[in-house]
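Chemist: This is the structure alone, sequence omitted:
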């Protein structure tokens, strides 16, 4: 199924293809503060349709994940693996996707603090 989403102001917009069966709630220092519910998909299933100069990038720690955010409204619509090639993933913040009701999805609790 094709889903569409964006940041709050719409300057960063995307489409993602896949079957939404559940999400991950990570308790690492940034995900816990953002309150994101993440849907992991193969990176090639994420297509940016609007971003311009508005797409920011934040990494910390071992910089394995690039947390993407809109420089205008501050919303974090997705994150992505920083490695090149191989099996890269994108982590879609389901709260930024149009349509799905997060309260109806199964949630996997991930202990990101321990990583």
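Modeler: Looks like it arrived, so ask away. Note that the structure is a prediction, hence the values are computed from the model and not measured.
Chemist: okay, CA-based contacts and neighbour counts for the rest of this
Modeler: OK.
Chemist: OK, contacts around residue 24?
Modeler: Neighbouring residues of residue 24 by C-alpha atoms under 8 Å, 6 or more residues apart in numbering: 37, 38, 39, 107, 108, 109, 110.
Chemist: ok, structure two:
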């Protein structure tokens, strides 16, 4: 299924193709603060219609995950990383998807704080 997503102001827009399964809530220091629900999708299944100039990037700790957010409204829309198997992945904030009610999705809780 095709899902469309964006930040609050619309400067960051994307389409993601896949089954909306495996949604995760993480309690690590950054995920807890931004309140995102995470959906991992191979980078090849995501299309961005946003100039890279509209995005800011934040990294911390080992700098392996690039947390991306809108420069204008500050909404965290996704993150980018490489899976240990070498696949480029996009971690989409489900709360930024159009016509998706995150309250009805099964959510797995991940203990990122203890990692």
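Modeler: Done, it's in. Given the structure is predicted, the values throughout are model-derived calculations rather than measurements.
Chemist: Quantitatively, what TM-score do the chains reach?
Modeler: After superposition, the two chains reach a TM-score (TM-score structural alignment, normalised by the length of the first structure) of 0.93; 114 aligned residues with a C-alpha RMSD of 1.5 Å.
Chemist: quick one on the thing from earlier: now list the buried members of the contacts of residue 24 of the first structure.
Modeler: 37, 38, 39, 107 (16 or more other C-alpha atoms under 10 Å).
Chemist: right, and the third one touches residue 94 too?
Modeler: Put plainly, it is residue 39 of the first structure. Yes: with contacts counted by C-alpha atoms under 8 Å, residue 39 of the first structure reaches residue 94, the gap being 6.4 Å.
Chemist: what do these two both touch?
Modeler: residue 23.
Chemist: Can you show me the helices along the second structure?
Modeler: Counting by DSSP state H, the second structure has helices at residues 29-34.
Chemist: out of the contacts of residue 24 of the first structure, which ones does the second structure keep as well?
Modeler: Mapped onto the second structure and checked by both residues aligned by TM-score structural alignment, their matches' C-alpha atoms under 8 Å, the contacts of residue 24 of the first structure keep the contacts 37, 38, 39, 107, 108, 109, 110.
Chemist: Mind checking which of these are in strands?
Modeler: When these are checked against strands (DSSP state E), the matches are 38, 39, 107, 108, 109, 110.
Chemist: In contact with the fourth one, which residues?
Modeler: With contacts defined as C-alpha under 8 Å, 6+ apart, residue 108 of the first structure is in contact with 22, 23, 24, 25.
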